[in-house]
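# pasting the structure only:
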């Protein structure tokens, strides 16, 4: 049976990680940057942060949704044991390597910039996301097994009927509202290494998996009602921005967050579900870039900030350096050094297959021309 490739989900992962880089760069220009371990610019800017207040309520949850969807695709050709082994290689190994070898590097840059004296400080840093995902997989193994064996067919049938209705789909917000009522996050976007971040990630992860198990029901709904969800998100964001200065009632923020996400799913499903060479490259680069981007970002900030450029100009330059630096490290170091690939979540088997394919093509070409 031919397995359908969902290119829109690949694009979602790439876009979400690109936005994550931009978001982290924007933090450099906020007065509270040092409080969360970022290098801070003397030239701060509320203008740079304004669009980030729209992003920050959905940029991390959408990655958890996509991760849950990824598990669905992985299970179509693997059993639970094979899934666990694959996730150990793809998630746990890069997480542990990053914990001891990557996150200490950007802290070295931070310490050097502020003349704090260099000390080795292994920590999760931005890689907390990977640790959460691996735990979610462990928690979900019995559920994955039950769904694959048809144990939850009644529940799946109910969800199929529910998600055909655009308001039925919005009913998932009940679970997310219960989460914020329980943990009372302040601010809502404080995901990293918090119980709120763990719980909202767990919900998004499992609903992402469940959405895929309803076949095309979920996708047809978000495609058909994408403008409705987008309009609802814009209205709720406007209220949050104008009335509550970006930190509104948690239940409204939850509905806004999922409305953004459902609209994005709908637009991507309609317009981005097609292959391209650019996507093929970017989808493989996104994960390693996520792992290394903080080191490159801190180095760029350390180099550019002493020039005391206007905040917007410095932001644009640091963004350019960060993206280019990540590209260079991925293309000319991680991708080309065999033993590094697994440490950054790059599949060695795929790389070897491509290499062998190229050799075959070259050999056939030389035979034809000789």
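Yep, that arrived. Only a predicted model underlies this, so the values are computations on that prediction, with no experimental measurement involved.

# alpha carbons only for contacts and neighbour counts from here, please
Will do.

# how about residues contacting stretch 249-260?
57-58, 170, 173, 176-177, 180-181, 184, 188, 229-230, 232-234, 236-237, 240 (Cα atoms under 8 Å, 6 or more residues apart in numbering).

# and the top helix by length along the chain, how far from the chain's centre?
Longest helix of the chain, by residue count under DSSP state H: helix 277-304. Using Cα atoms, centre = their mean, to the nearest Å, the distance from the centre of helix 277-304 to the centre of the chain it belongs to is 13 Å.

# second one coming, line it up with the first:
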């Protein structure tokens, strides 16, 4: 029986899953420029149909990242000297980039939104030095802004909860219960039932607020996903169940997405309220079905190393920190050119990826910048021994 501080072998399949999830996130956020949903920069080529491919990943992309983060936290805890040491290490790795991101990386995003959508007349330097750190709303935007870095903040909060649970809960019994409950059909039935309650009953058609003090729906979704990933890392029976149920789970995910497409295509822009629970239940089925299927495929087919994997896994966090700012700023410059929508989309994707890669390659070589962008400090050189 694996205890929460026993060593966990590296799972290359989940590394690839994490890299793929963040790659999808970049394309998804570029898509936000074109769909009717609110975003910091909006193209004149927005189209309602663009929502449909976005909904193929909308249900599961963030929950999957929290599951993978929980799994990685189990491995990191196993290498730490104590739970307190683990929390200190994770706090440095998460809170330092979060503070740097809020202060330096994020500010261009609300500036672009204020200029293009709220009539703000000041330049960026004026905004950053006089208005950004006001700790009050401006044009309906609370400043300073967390924006996409809410994920990092929530990940740190859930890490604190995890450490408390590790210190308070008798883990061997909890792990055995987890293996029993989720090692069979309960892997699909119980989480889907929980998610149906969230999306179809408690918060029908609800959205995350990204305010940790007023975001009950997000906490109901993401904290259990994070803890599931943590327990999964020590559970061979549940990993085997993910492999065993991967095809039925994939079928459920496709069925849930099919129902969502049917509702989106068959209703007026304002759907009747009686459809909310149906839509929410389909969202729940798609969400957990996709997660189980992807975990099963990662274990069965993708759990192998590659020479490219270390670089990609290291680059994921810096890419995440900077990608949204790059795409918003590029969109601000690009949209007035009046290019065709397809060209605009492809240029945004290419510019965002290239900008992220440059940010990572430059930042990783500067010792003082590495901790600020989520990279480990460079190891101290060993002193030379005199002959």
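Yes, it's here. What you see is a predicted model; the values in this text were computed from it and never measured.

# just give the TM-score of the two.
Put the two chains on top of each other and the TM-score (TM-score structural alignment, normalised by the length of the first structure) is 0.86; 346 aligned residues with a Cα RMSD of 2.5 Å.

# just checking, residue 213 of the first structure touches residue 157?
No - judged on Cα atoms under 8 Å, residue 213 of the first structure makes no contact with residue 157 at a distance of 9.6 Å.

# and the contacts of stretch 249-260 of the first structure, which are buried?
Buried residues within the contacts of stretch 249-260 of the first structure, counting neighbours by 16 or more other Cα atoms under 10 Å: 57-58, 170, 173, 176-177, 180, 188, 229-230, 232-234, 236-237, 240.

# now stretch 15-29 of the second structure: buried residues?
Counting neighbours by 16+ other Cα under 10 Å, one finds that the buried residues in stretch 15-29 of the second structure are 15-19, 21-22, 25-29.

# that one corresponds to what range in the first structure?
Aligned by TM-score structural alignment, stretch 15-29 of the second structure corresponds to residues 10-24 of the first structure.

# what's next to that stretch, contact-wise?
52, 59, 62-63, 66, 268, 272, 279, 282-283, 286, 290, 293, 319.

# and of those, the nearest to residue 341 of the first structure?
For these, the closest approach to residue 341 of the first structure (Cα to Cα) belongs to residue 286, at 13.1 Å.

# and that closest one? What does it align with in the second structure?
Checking TM-score structural alignment: residue 286 of the first structure goes with residue 316.

# now do the contacts for its match.
Contacts of residue 316 of the second structure by Cα under 8 Å, 6+ apart are 19, 22.

# on that earlier part again, what residues of the longest helix of the first structure count as buried?
279, 282-302, 304.

# mind listing the helices for the stretch 1-150 of the first structure?
Assigned by DSSP state H, counting those that start in this stretch, the stretch 1-150 of the first structure shows helices spanning 7-27, 46-49, 52-55, 59-75, 80-87, 93-97, 103-113, 128-148.

# what's the closest of those helices to residue 326 of the first structure?
helix 7-27 (10.4 Å).

# next, the mean deviation of the closest one compared to the second structure.
Comparing helix 7-27 of the first structure with its match in the second structure after superposition yields a mean distance of 1.0 Å (mean Cα distance after the TM-score superposition for the first structure).

# hmm, back to that, any idea how far the match of residue 286 of the first structure is from residue 217 of the second structure?
Separation of residue 316 of the second structure from residue 217 of the second structure (Cα to Cα, to the nearest Å): 26 Å.

# and if you look at residue 235 of the second structure?
27 Å.

# the two: who's more crowded?
The residue with more neighbours, out of residue 235 of the second structure and residue 217, is residue 235; 21 against 17, by other Cα atoms under 10 Å.

# you'd agree the more buried one is up against residue 179?
Yes - using Cα under 8 Å as the test, residue 235 of the second structure is close enough to residue 179 to be in contact (6.2 Å).

# excluding its backbone neighbours, what's nearest residue 58 of the first structure?
Setting aside the residues directly before and after it, residue 58 of the first structure is nearest to residue 257 in space (Cα to Cα, 6 or more residues apart in numbering), at 5.0 Å.

# and that neighbour, what's its match in the second structure?
Using TM-score structural alignment, residue 257 of the first structure sits opposite residue 287 in the second structure.

# number of residues surrounding that match?
There are 29 residues near residue 287 of the second structure, going by other Cα under 10 Å.

# wait, a helix at it?
Yes - assigned with DSSP: H, G, I helix; E, B strand; the rest coil, residue 287 of the second structure falls within a helix.

# any idea how far it is from residue 209 of the second structure?
Taking Cα to Cα, one finds residue 287 of the second structure at 19 Å from residue 209 of the second structure.

# could you list every helix and strand in contact with the helix or strand harbouring residue 324 of the first structure?
Using DSSP states H and E, residue 324 of the first structure falls within helix 311-329. In terms of contacts (3 or more Cα pairs under 8 Å, 6 or more residues apart in numbering; DSSP states H and E), helix 311-329 of the first structure is packed against helix 7-27, helix 277-304.

# what's the average distance of the longest one to the second structure?
Compared with the second structure after fitting, helix 277-304 of the first structure deviates on average by 1.0 Å (mean Cα distance after the TM-score superposition for the first structure).

# residues touching residue 284 of the first structure, list them.
Contacts of residue 284 of the first structure (Cα under 8 Å, 6+ apart): residue 346.

# that should have said residue 351 of the second structure, apologies.
Contacts of residue 351 of the second structure by Cα under 8 Å, 6+ apart are 326-327, 330.

# look up how far residue 118 of the first structure lies from the corresponding residue of the first structure for it.
Matched by TM-score structural alignment, residue 351 of the second structure corresponds to residue 321 in the first structure. The gap separating residue 321 of the first structure from residue 118 of the first structure is 24 Å, by Cα to Cα.

# before we move on, what about residue 354 of the first structure?
Taking Cα to Cα, one finds residue 354 of the first structure at 42 Å from residue 118 of the first structure.
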